[in-house]
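K.L.:
Pasted the sequence and its predicted model underneath.
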Amino acid sequence: MVSCKRRPVFRFFCVLLFVLVLWLPQPTLALKKPNKVIIAYVTSWTSVTPDPTYITHVNYAFGHVNDSFNGVKVDNPDRLQALVALKKEHPHLNVLLSIGGWGSGRFSEMARSAVSREEFAKDCLRIVEQFKLDGIDIDWEYPTSSVGGISSSPADTENFTLLMCAIRKAIGKEKLLTLASVANGKYIDFGDIVHTIDFVNIMTYDSGNPPYHHASLYRSPLSGGTTCEEAVAAHVNAGMPIEKLVLGIPFYGRGNKKEVKNFIDYKDLLKLEGFEKKWDDEAKANYMINKDGEFVLTYETPESIAFKCVYVRDQGLLGAMYWEYAGDTSEGILRQAVYNGIMK
């Protein structure tokens, strides 16, 4: 308590402090940009070690729902441990286990029961603690659909929400909980999980095969089913804030199966001969044609990635992710393009 005799002096300093606060330049909080993320999917069946310089997160692919529908099994756990070890010299790096993937089933059976959801969620916590992970990424492709050759149920969407809530409760608020979502934004009730998850990785690729682009940024006559711009709009309309969305970028191309195989890593497609490189300026997308002028390959380059990164920044998305790290060249042509576009 300030004594009566010292109050005039005290008031003088209070007034002086108030004037200084008004005079000094104030930070404009609204202009502060959130930290961006760059997420690389790293697979269990490849051996290349990712360079943490160019990424903020590693999503390790994959873990799976176990045969008893109540826990997690991890592919090649030694590789996951090696990735976590990168954090010793790169403390900024986050490593998550991605559970699921194309053709990875047993989600529907596990999620339909409150008991098995709780047991699975507790096992997610066990995995996080055992491997010292930063979180869990759920890649259930796709609730209510058996297109990947897995079981499904009309109740999957509702059960997906309950599952994410159970995992969040189990691993706590300090760990990351993310998910991969199909480009069209279907199958998941984003409005119900918006406060449960940290962000959504949109799989903005595989939307078409030659003679159409599979990952075009904007719509053109050559675009496939869903463009990147349309995918973002679909997720926002479904209830997910744009600042929680991460744009997917493929480090592979899709061919016509006759002259170019259906999936071809970027590092391998650079070796192709006898094709002409083309640029669709409307879609901001690359493709190749054969000697007869036929569209035979849809793929990414640093040029198309640069446009996507500008889009991410201008529209206020959280960042970019790519599938998958090993598809890039050894010198990192594509990952450097993503890093420079998002971070610089």
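P.N.:
Yep, it's here.

K.L.:
hey, let's count contacts and neighbours off CA atoms from now on
P.N.:
OK.

K.L.:
My guess is residue 262 contacts residue 296. True?
P.N.:
No. Taking contacts as Cα atoms under 8 Å, residue 262 lies outside contact range of residue 296: 9.8 Å.

K.L.:
Is the closest residue in space to residue 294 that isn't next to it in sequence in a helix, a strand, or coil?
P.N.:
With sequence-adjacent residues excluded and distances taken as Cα to Cα, 6 or more residues apart in numbering, residue 294 is closest to residue 211, at 7.5 Å. Classification of residue 211 by DSSP: H, G, I helix; E, B strand; the rest coil places it in coil.

K.L.:
Which residues are in contact with residue 211?
P.N.:
By Cα atoms under 8 Å, 6 or more residues apart in numbering, the contact set of residue 211 is 222, 256, 294-297.

K.L.:
re the thing from before, which neighbours do residue 262 and residue 296 share?
P.N.:
Counting by Cα under 8 Å, 6+ apart, the shared contacts of residue 262 and residue 296 are 255-256.

K.L.:
about what we covered before: take the contacts of residue 211 and lay them out in a markdown table including secondary structure and neighbour count.
P.N.:
Below are the contacts of residue 211 laid out as a markdown table (DSSP: H, G, I helix; E, B strand; the rest coil; neighbours: other Cα atoms under 10 Å):
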| residue | secondary structure | neighbour count |
| --- | --- | --- |
| 222 | coil | 19 |
| 256 | coil | 18 |
| 294 | coil | 14 |
| 295 | strand | 23 |
| 296 | strand | 24 |
| 297 | strand | 31 |
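
K.L.:
try this one next to it:
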Amino acid sequence: MSPQPRRARGTLRGRFRTSLRSRAAVLIAVLALPLAVLTGLNAGAAQAAGKLTATFSVQDNGSWWKGTYVVHNGGTAAVTGWQLEFDLPPGVTINGNYYGDATVTGSHVSVKNAYYNGTIAAGGSTDPFSYWFVGNGPAGTPGHCTVNGDKCDGTPDVPPTAPGTPRATTVTAHSISLGWSAAAGGDYPVAGYEVVSGGTTVASTTATSATLTGLTPATAYTYAVRAKDKRGNLGPASAPVTVTTVDPASDPTPPTAPGTLRSTGKTSATVALAWNASTDNVGVAAYDVYRNGTLATTVAGTATAATVDGLSPATAYTFTVKARDAADNSSPASNTVDVTTDDIAGAGKNLRVGYFVQWGIYGRQYFVKNLDTSGSAAKLDVINYAFENIDPVNLTCMAGVTKGTTANPQDPDQGTGAGDADADYARPMSASQSVNGVADDGWAKLRGNFNQIKLLKAKYPHLKVVVSLGGWTYSKFFSDAAATEASRQKFVKSCVDTWIKGDLPVYNGAGGPGTGAGVFDGIDVDWEWPGSPDGHAGNHYNVNDKQNLTLLLAEFRKQLDATGGQRKLLTAFTPADPVKVNQGWDLSKIFDSLDVANIQGYDFHGAGSDNSWEPNRAGHQANLYTDTQDPYPTHFSIDDAVKIYTDAGVNPRKLTIGFPFYGRGWQAVADGGAHGEWQSANGAAPGQFAEEAGTRGYQNLLSSVPNLTVYHDAQSVSTYGYTGAGGQWWTFDDAWSIGQKTAYLKSKHLLGAMIWEMSGDTPNGALMTALDNGLK
């Protein structure tokens, strides 16, 4: 974050939070200056209403030919920014592009202006710096040329033709199903159809069929259909058809119950069902499939199979089916069938989740590339990108700002309005910082960590990346955003638009609609902590947070599912403290929406940079079992935390436990004959960074704390290091404790492991390797 980061986690008792990097403010300022200067070269006049056209010419050079597009501005104001799209003639390939940033996908070419020819004056053109390419194959004019979305020749769009006259395929008392023959595209392909009645659009579809529901029995309805192309051009309406819904009085006899309902397959998000057909005195019109007593899907009467989607992983569901005739008489229910969906890791496998911190590229000098070079990317399944903030005024997902946190971890406004668009998507990465070894040119719309994430995902197609919202310093406004149905819908929509659809705010020449699409595969909710006063100083909370969190997660699930395509992940960081669970997490309901809960497995004890937590006694931060020597009145352990969830009936295949790739330390720790365990101390030990006392990454801990002797507590399964009487005492995980914990989670059939956070590991990924080996 610029200039300071938000450290990982809230503590169990909520007394500590730290992590500042004031020195990074200077670095951000230095980095931002040259980019601002460069961006200014392309600022020119603002985007105006000038009309752009483009003309194409060919120059034959024998063994190759030159194809040139000259972009013209026929308007009365300058236009800044242009983009060409065209399709190459059959048999033509391109092996060189000039005066434009070109992307070639098959035969389709997309060209964005270069920084020096992006502004076209009124009445001017791109000459003498017009885009051109080297063509191989038969010279010819490309097809389907557009400039800024309009046809290159400036002529109006030709809309689609009229579809065929619609016909009724199924008619019931309350519904009419229509089908029609496809329309032909004009200048652009047909993207969908609108069903119109009385001049009003009553349905939209991308198919050549639609079902109108909620109709009145024994009533005549008239419909026509018109096509819409991908540019939004509407074609003429088809001839109309008039259909009368069924009169229920004409058929009082219901169908028989469907027989032998059974599951024929399942995934982590779907269940396939089949059944034996019902009979009816007139005919079965449809089958209604119910999930846990609620209508899930409807299929045509001739079909005796259905797939129910939008399900949660590792979750038990009960299904029944009823037949329905045209008079909407419903049959008795079929037999019930119980099905538990698969988990997202797969049978016999475990999930590996690792947090990558946005601000790691500064003081830690840990880049997305390091996930690759350390070998960790090949072993991880999910990367959580931490953290993004909530706009304090609009209560929406916030992006497009670079504003640091304040220096005081107890400042109630420490994270208010903070964020780091520069690190996210505007900072050009050098070749040495890039996954593919190629430096950013500084002009692309997507740079920084986000572009590197896309490069990493291209290299490791199995990887999923989710954006983590909140964290310790950015959870202040969750309660407000979740407070009402309207605020939840607004907040979630903004998050989906920004992080999933990729509509990033323009910042330093980067960003824009859709520029971040494909970076993230889901959303991770790190609300620390709902309903609890133990969050960061100044956090908003109230007694309704528990219910509102459940509703917020349901809204996230609904809107993520509505984006279509591959199921988007919805995960959460959840507490190990039973008090915090009871205050904010309804374990009986939240897993209807959540795919994974990452349970806090660390920060059980610590001193903290401001010594506001537990400065006077050293203790284990990530013990697997309760240490019988623990002198505190309340004891914490990973095993106790897991039991909170499994005792509440949560499927263990929805749970991961957290592993720290860092240590927490104290200074002036007495020996007490126990190598410093639970002994008196005098505050936090010096940290990896001056402003982060009491915390060091694993690699830094081993390399920078002299005379550290490592011990293993077999009873509690804890690793710790001690420099001797009156010295430093550190609690952390190593290969030994990781091996013990991974064996435990496999014995409990848990889904897997979560890591906070990846930069703490050694350059060759020693801890990640230990964890991976333990989960095999």
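P.N.:
Structure's in. What do you need? Computed from a prediction, not measured in an experiment: that's the story for all the values here.

K.L.:
Would you point out the most distant pair within the contacts of residue 211 of structure 1?
P.N.:
With Cα to Cα as the measure, no two of the contacts of residue 211 of structure 1 lie farther apart than 222 and 256, at 14.3 Å.

K.L.:
Need the counterpart of the residue nearest to residue 294 of structure 1 in structure 2.
P.N.:
Aligning on TM-score structural alignment places residue 211 of structure 1 opposite residue 618 in structure 2.

K.L.:
Which residue range of structure 1 does stretch 134-153 of structure 2 align onto?
P.N.:
In the comparison with structure 1, stretch 134-153 of structure 2 aligns to no range at all (TM-score structural alignment).

K.L.:
tally of neighbours for residue 276 of structure 1?
P.N.:
Residue neighbour count, defined by other Cα atoms under 10 Å, stands at 15 for residue 276 of structure 1.

K.L.:
Also residue 494 of structure 2?
P.N.:
Should you count by other Cα under 10 Å, residue 494 of structure 2 turns out to have 18 residues around it.

K.L.:
Which stretches in structure 1 count as strands?
P.N.:
37-43, 57-65, 72-74, 94-100, 135-139, 176-182, 199-203, 245-250, 252-255, 263-265, 276-280, 285-289, 295-299, 319-323 (DSSP state E).

K.L.:
Contacts only, for residue 487 of structure 2.
P.N.:
Contacts for residue 487 of structure 2 were tallied using Cα under 8 Å, 6+ apart; they are 395, 480-481.

K.L.:
State the distance from the residue nearest in space to the middle of structure 1 to residue 253 of structure 1.
P.N.:
Nearest to the mean C-alpha position of structure 1, by Cα atoms, centre = their mean, lies residue 201 at 3.0 Å. Separation of residue 201 of structure 1 from residue 253 of structure 1 (Cα to Cα, to the nearest Å): 19 Å.

K.L.:
now do residue 294 of structure 1
P.N.:
The spacing between residue 294 of structure 1 and residue 253 of structure 1, counted by Cα to Cα, is 16 Å.

K.L.:
same thing with residue 127 of structure 1?
P.N.:
33 Å.

K.L.:
cool, residue 289 of structure 1 as well?
P.N.:
Plainly put, residue 289 of structure 1 is 13 Å away from residue 253 of structure 1 if you go by Cα to Cα.

K.L.:
Equivalent analysis for residue 275 of structure 1, please.
P.N.:
Separation of residue 275 of structure 1 from residue 253 of structure 1 (Cα to Cα) stands at 14 Å.

K.L.:
With neighbour numbers in mind, choose between those two.
P.N.:
More neighbours surround residue 253 than the other of residue 275 of structure 1 and residue 253, with 27 against 18 (other Cα under 10 Å).

K.L.:
And for the more buried one, nearest residue in space, chain neighbours not counted?
P.N.:
The spatial neighbour of residue 253 of structure 1 that comes closest, neighbours along the chain excluded (Cα to Cα, 6+ apart), is residue 299 at 4.2 Å.

K.L.:
quick one: what's aligned to the one you found in structure 2?
P.N.:
Matched by TM-score structural alignment, residue 299 of structure 1 corresponds to residue 732 in structure 2.

K.L.:
Verify the contact between that match and residue 697 for me.
P.N.:
No. The pair residue 732 of structure 2 and residue 697 fails to qualify as a contact (Cα under 8 Å) at a distance of 9.2 Å.

K.L.:
hang on, the earlier thing: filter the contacts of residue 487 of structure 2 down to the ones also in contact in structure 1.
P.N.:
Shared contacts between this structure and structure 1 among the contacts of residue 487 of structure 2 (both residues aligned by TM-score structural alignment, their matches' Cα atoms under 8 Å) comprise 395, 481.

K.L.:
so which of the contacts of residue 487 of structure 2 is the most crowded?
P.N.:
Across the contacts of residue 487 of structure 2, the neighbour count under other Cα under 10 Å reaches its highest value at residue 481, namely 26 neighbours.

K.L.:
And it? What does it align with in structure 1?
P.N.:
Aligned against structure 1 by TM-score structural alignment, residue 481 of structure 2 finds its counterpart in residue 110.

K.L.:
ok, now which ones touch its match?
P.N.:
For residue 110 of structure 1, the contacting residues are 65, 69-70, 116-117, 120, by Cα under 8 Å, 6+ apart.

K.L.:
which residues in structure 1 form helices?
P.N.:
Taking DSSP state H, the helices of structure 1 run over residues 7-23, 77-85, 107-111, 114-131, 156-171, 190-193, 228-237, 266-269, 302-315, 333-343.

K.L.:
Please identify the deepest-packed of those.
P.N.:
helix 107-111 (a mean of 24; mean count of other Cα atoms under 10 Å).

K.L.:
By how much does that one deviate from structure 2 on average?
P.N.:
Helix 107-111 of structure 1 differs from its equivalent in structure 2 by a mean of 0.7 Å after superposition (mean Cα distance after the TM-score superposition for structure 1).
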